[in-house]
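Colleague: how would this look folded up:
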Amino acid sequence: MQDYLRRCLDSILEQSYTDVEVIAVDDCSPDDSGTILAGYAARDPRVRVIRSVGNEGPGPARERGLAAAAGDYVWFLDGDDWLAPGAVRAVADRLRHTGAEVLVVGHADAAPDGATWRTGRGPALGRAPEVFALRDWPAAIDVLHVPWNKVVHRSLLDRLDFRFRPGWYEDVPFTYALLLAAERISTLDRVCVLYRQRAGAATATAGGGHFGIFPNWARVFDSLDDSRPDTALLRPLLFRRMIWHFIRVRGNDDRLESTLRPGFFTEMTAMYHRYLPSGGYPVPGGLEGVRHRLVAGGRHRTFLALRRTSRGVRFARRAARRGVTALTTAARRLRDLVLAGYYRLQLRRPVDPSLALYAAYWYRGYACNPAAIYEKARELAPDVRGVWVVRRDRAATLPPGVDHVVAGSPGYYRALARAKWLINNVNWPNPVVKRPGAVHVMTHHGTPLKVMGLDQRAYPDGVQDPDFDAQLRRTRRWDFSVSANPHTSRAWRTAYPRRHTTLETGYPRNDRLATAAAGDVARARAALGLTATDRVVLYAPTHREHRPGRQPYFEPETFVEALGPTGRLLVRSHYFHDRSARSAGPDHGDRVRDVSAHPCVEELFLAADVLVTDYSSIMFDYAVLDRPIVVYAPDWPAYRAERGVYFDITAEPPGAVVTTFAELLELVRADALDDPAARSARAAFRERFCALEDGRAAERVVRRVFPVP
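Modeller: As a prediction, this is how the structure comes out:
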């Protein structure tokens, strides 16, 4: 434990929210944990150390800590795990907003090498009602049953008079006692706890201690109150979870020596029949359901045979995949070597003085600032031949008459080596050589709210690409860097501190927004099947690269109902959620549409009366239209602390700001999306960020970069 304890304590004491007490229980650890705890207590008055009289295990240790705690809420944390930055403030804010007795928080698993990942085990917390009892959202039964993912009001613990018992699996009765008793449960769908996966943890150790699972689950069922009307609903679901848990433990041979396995299975069967609900329970389908039936029948040998068969099938499939993968990988490597050699040969040929190569969003298609520059260059510099790089699966999305090469093809490497101009809104791949006489134009693809480039070094938790030297090498290839406004120019100077010329021109892609007329709006709406009388809202949350898969809580159907009978909602994901691999997504009736696959975001801007976003840079572009914008920022403190931002969007917003879905609905129902305060905020925002957006940004770039007659 001593190897992990400092990180655990630091993660608590270094939180931005400081009103905490830390009760550290030294359960007579044989290592230096006691000395470490004493040092922290001497340095920080918030830390109090309690020493057990003997090593009693996590249950009694929690009891000792609970008896000493004075706070209104209790959060049990194991000494080898740690809290994510901003977690305590996010928890405090959520508790203050919901008044929850139990708050279930998200977690990520952490490997010994420091890698972290969201496991996806159990139901998504973001789908839960804002506040609920277990009968209202029984899916909470399937959330990981551990103490450290729950923050509990002390009054609930006192009312239950719950006592942890010695032994393993003591977390089972704790979890379900809380969930069954609480009338106000809430969730926080963000990573708060980093759960360390390590050898030597108690329940990962082989031994008879795993039989403790049975009395602890018995404690859950023996405490059920049949006079409660919701017991009939919850008992079958708890039973299914219990059998699932038994199967997971029995299915892991590392937990049970061979001599213990038959007896463990026999006890599984006994528990099955002891607590089987009289009306049955929802048996899972597929192989899991077969396992349940084998437990019911006490058929341990068949259970083992099924496991061996399943393992054999999985092994065969993996072996086949490995064989195919090895051949595919070898062929790909050979092809890459040939193409790399071809690229080097092409670099020996002269630069083509008439060729301009364009790309956007890692070859996803024809879009953004490069597309606007391409169109204006065709008009003002007709002697320059523009060619686009696209992925093979995106070639069909190009407008008619646009010349292109497929990424990775010989034509791609030929154009990449010989083009005089290379225009992109992201960096070209690392192996690309900047040739003498070639001109690289980095157009970027947004006004930065979140920190970028070298500025990310101050926010290591949000860094996805820690190779800052490589970032700088890519930056050295730039001759021009396009900027939308003075704020962006300042940000790029610190994010990408290299010698290149800043073109503070406005963003070319916004020219069509600045010059849009009523006819353009009508055509955009008609193309989407919208009428002139529809009240259209575009909802476009950003991607949280530091929390993959995390999205704000949002109910499309509820939101569109709040808009009223003429309301229409367009929902668009971030481009990182690769739209080429998905359809437009399921529609929620005819009033809600997923427009993530729509090829042109500017068309969506023109069609929408209102934009709702969180921290996406599209708010800076949409502001050109001078229409209402709502910042829905439910996790702003965490996002700001972890990902890092250049300014506080909630203090200098482009319109109204809300932090909960309930507040967003209230804003819509009160028709306060564009009240005087919102209009005033938008005017100041536009003056700061949109002053250059006059419809001529592309022209300014083209005249500076290309030979214009």
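Colleague: C-alpha only now, for contacts and for neighbours.
Modeller: Will do.
Colleague: which residues sit against stretch 112-131?
Modeller: For stretch 112-131, contacts defined as C-alpha atoms under 8 Å, 6 or more residues apart in numbering pick out 98, 100, 105-110, 137, 139-140, 142-144, 184-189, 194, 196-198, 548, 552-553.
Colleague: repeat for stretch 5-22
Modeller: Contacts for stretch 5-22 (C-alpha under 8 Å, 6+ apart): 33, 36, 46-48, 69, 71, 79-89.
Colleague: give me the distance from it to the chain's centre.
Modeller: Centroid separation for stretch 5-22 versus its chain: 24 Å, with C-alpha atoms, centre = their mean, to the nearest Å.
Colleague: quick one: distance of stretch 697-709 to the chain centre.
Modeller: Centre to centre, stretch against its chain (C-alpha atoms, centre = their mean), the figure for stretch 697-709 is 39 Å.
Colleague: another sequence for comparison is provided below:
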Amino acid sequence: MPRFSVIVPVYKVQAYLHECLESVLTQSYPDLELIAVDDCSPDASGEIIDEFAARDPRVRAVHLPRNRGLGPARNAGMAEATGDYLVFLDSDDTLTPDSLEAVAARLKETGDPDVLVYDYARAFWTGETVRNQAAAHLREDGPAPFRLTDRPGLLRLLMVAWNKAYRREFVEAEELAFPTGYYEDTPWTYPVLMRAGSIATLDRVCVHYRQRRRGGILGTVSPRHFDVFEQYDRVFAYVDKHPELARWRPLLFRRMVDHLVVVFARRDRLPRRSRADFLRKARAYYRRYHCPVGPLPPRVRLHHALVRMGLHRTYHALRWTAAVLRRTARTAVRLRRALRAGALRLHYRVQRCLPVRADRAVFAADGVPGHGCHPGALERAFRTHAPQVRTAWVTGAGERGALPSGVRPLRPDTAAYWTALARSRYLVHNAAFDRRLVKRAGQVLVQTRRGTPLKRTGLDLRGRPGADPDVDALLADVDTWDYLVSPSRHATLTWERAFPGAYTVLEYGSPRADVFQRATPADTSRIRRELGVPEDAVVILYAPTRRAYRRTPVDLERVVRRLGPRHIVLARAPHGHDGPLANVSDRVLDVSGHPSVEALCLASDALVTDYSSIMVDYVCLDRPVVLLTDDWEAHEAVRGTYVDPRAFPPGAVARGEDDLIDIFVSGHWRGSRSAELRTAFRRRFCPHDDGRAAERVVRHVVLGEAAAPAGAPFGGRRPVPSPAVSRPRAPLGVVPRPASPRAVTERR
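Modeller: Predicted coordinates:
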């Protein structure tokens, strides 16, 4: 008996069927059977099914003698199923990689519930993929499994059959089946959720829901859309048959009205001459199943009123009026924006005619939520070593609280912002300033970049798919640089080639790493308390690089379970990453929105990364680094690198998740060999990082000192130790579990 029976009804999808079936058969979880039901398709779909069945014994081909529709085809597949769980998949959609493995793990974790609901993403024909907007209802925190009464919000999800796994014994005991006609998922999904004795959720995209250019069957103008009425008859008949479900009637009634309004309002569904008949029938159904639903938002109340009264012409008149008002409002907004933009351009032009102020400096950083990165360190050094210069920081809404006292916040595209850009002598950034900036004579622009270049950058990205730079814009920006702050000879040589220009390189070290030499154990303890991390925990900072290709993230929950109760993971998503890296728990904390990555480094005992330049700053702490290089070939092909971290690593190298676990279990992560590798890495990439890099930049750029202050000798540097250094090593799993930390998730 397989774990999963994946049922795929097939009709006129020959162009998409191969991809659909392959997405099932290539799953990393092989314990499945694939039941493909040919609903008497007139194209080559039946032959494709037979080809798959001939080459893989897990595929069972079912051929129906005549076309019966999606619902009966699914029923035919269920009749053949022998798996513990039923999984439905439409024949033009696909399962995402490793999705069945994730589903199986979640089923085991939650005690084999009757129904498991997982997420999906719309895969548009243009190549864009957009996750379900109601994904918040699939959160995994809280007790599981549960009943629908505990999470009624699940009824607000798209009512489809293919975003759930169903325990087959539950389906058979309830005698559930799909009806004929359009909207056949409606009388299936509502009874399933209402009758399920146990439900669980999986906050993971498991299905890519294909959005065809010409739309699906429900986007076809046809009188068959009237089937929606009969489907709701079935839903309410089911509720009448089971009196204990009467509590759901108000919610079902509201969902029915919302559904009828959607069908009526969409121009690609009902024939024009039948629209009035549809609304009249909707009025009859409104009265037939009406029940109190409580307070409703104004827009929903209007829809209910129109359906209740069946006002066809009134509905269209209101829609036309609303459309006119929306257009008028959009035009007014565009006009207001154009006027404001014109006024700001004029203001900026006037400010550029006024003298540059030598006591003003503007700082900005890309990729940090607040005051951080190299510009943040330089801003602090300005206030310390050149207090006569008043500093301002370009910040977004809601980020002012992250700025130190004495730093003036600047909101982009305001009069104050353009005044500062026009008249400040010093401009400091780690990427590119506003493209509308006109650099004036007397202004000094200091460029820091975001980290040591391990991955290809600048002109070296030419020809790389998805990363090919706009050469003209890149060189125009480079021509505004006066200084480029470099942490090492490697960075200097790389940047001079990738960003050719007439600037001066200041090879003084990494300003943002200065804090690692100046922090104290008290600072480390304070940061841990703010994060809710116990002082005696072993804290691993997981900070991977951003990828332009799909990749299954590390199962951090599995990692910490294997490592034992002392270990906690701080998961930080890279800049531009969509969503968190992991689900928040008491031992896996999502710190993607934390304003200071340097503080997270100080709070941790070890870093796990892959190809991110954070490893270069982290080794300044002289703390263990473990690299996870399981997709090196793909990363090298897509992005390209200057350094192969496997050949010259800052510590232990893991080839996969199990290897990563073994490195920590064995203690190799902080062994003598790892320390030797880290020392060699520091000497190559961090020769100047003695805690005074930002000071050297300020003394040269602002104070005009020709010679930079001498740095501390390499052997004399004493970065703040991690708490793990002073603790004796103990076998994993035998140390008493610390109190559960407060799960802190800081977002933008």
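Colleague: among the contacts of stretch 5-22 of the first structure, which are located in helices?
Modeller: Here DSSP state H is the test, and these give 33, 36, 87-89 as lying in helices.
Colleague: contacting residues around the longest strand anywhere in the first structure?
Modeller: Determined from DSSP state E, the single longest strand within the first structure is strand 185-196. Applying C-alpha under 8 Å, 6+ apart, the external contacts of strand 185-196 of the first structure come out as 80-85, 87-88, 91, 94, 98, 100-112, 116, 124-126, 128-134, 148-149, 179, 547, 550.
Colleague: next SSE after the top helix by length along the second structure?
Modeller: If you go by DSSP H, the second structure has its longest helix at helix 312-351. Following helix 312-351 of the second structure in sequence order, the next helix or strand is strand 357-364 (DSSP states H and E).
Colleague: before we move on, back to that, helices and strands around the longest helix of the second structure, which ones?
Modeller: With contacts taken as 3 or more C-alpha pairs under 8 Å, 6 or more residues apart in numbering; DSSP states H and E, helix 312-351 of the second structure sits against helix 275-288, helix 298-309, helix 415-423.
Colleague: can you tell me which of the ones in helices among the contacts of stretch 5-22 of the first structure lies closest to G386 of the first structure?
Modeller: A87 (49.1 Å; C-alpha to C-alpha).
Colleague: so how far is A495 of the first structure from the closest one?
Modeller: Per C-alpha to C-alpha, to the nearest Å, A87 of the first structure is found 27 Å from A495 of the first structure.
Colleague: those two: who's more crowded?
Modeller: A87 (25 against 18; other C-alpha atoms under 10 Å).
Colleague: okay, now the residue nearest to that one when sequence neighbours are not counted: neighbour count?
Modeller: Once flanking residues are discounted, A87 of the first structure sits nearest to C192: 5.0 Å by C-alpha to C-alpha, 6 or more residues apart in numbering. If you count neighbours by other C-alpha under 10 Å, C192 of the first structure ends up with 24.
Colleague: C192 of the first structure corresponds to which position in the second structure?
Modeller: Under the alignment (TM-score structural alignment), C192 of the first structure maps onto V207 of the second structure.
Colleague: so R566 of the second structure touches A537, yeah?
Modeller: Yes - under the criterion of C-alpha atoms under 8 Å, R566 of the second structure makes contact with A537 at 5.0 Å.
Colleague: three-state assignment of R235 of the first structure?
Modeller: helix (DSSP: H, G, I helix; E, B strand; the rest coil).
Colleague: try W421 of the first structure
Modeller: strand.
Colleague: show me what contacts it?
Modeller: With C-alpha under 8 Å, 6+ apart, W421 of the first structure has these contacts: 355-357, 438-441.
Colleague: let's see that with 7 Å instead.
Modeller: Applying C-alpha atoms under 7 Å, 6 or more residues apart in numbering to W421 of the first structure gives the contacts 355-357, 438-440.
Colleague: how many neighbours does the corresponding residue of the first structure for A338 of the second structure have?
Modeller: A338 of the second structure maps onto A330 in the first structure, with residues paired by TM-score structural alignment. Neighbourhood size, A330 of the first structure [other C-alpha under 10 Å]: 12.
Colleague: kindly report the same for A651 of the first structure.
Modeller: 9.
Colleague: T492 of the second structure against S486, yeah?
Modeller: Yes - using C-alpha atoms under 7 Å, T492 of the second structure is in contact with S486, at 5.9 Å.
Colleague: between these two, who's got more neighbours?
Modeller: S486 (25 against 19).
Colleague: so which strand or helix has R122 of the second structure?
Modeller: strand 115-124.
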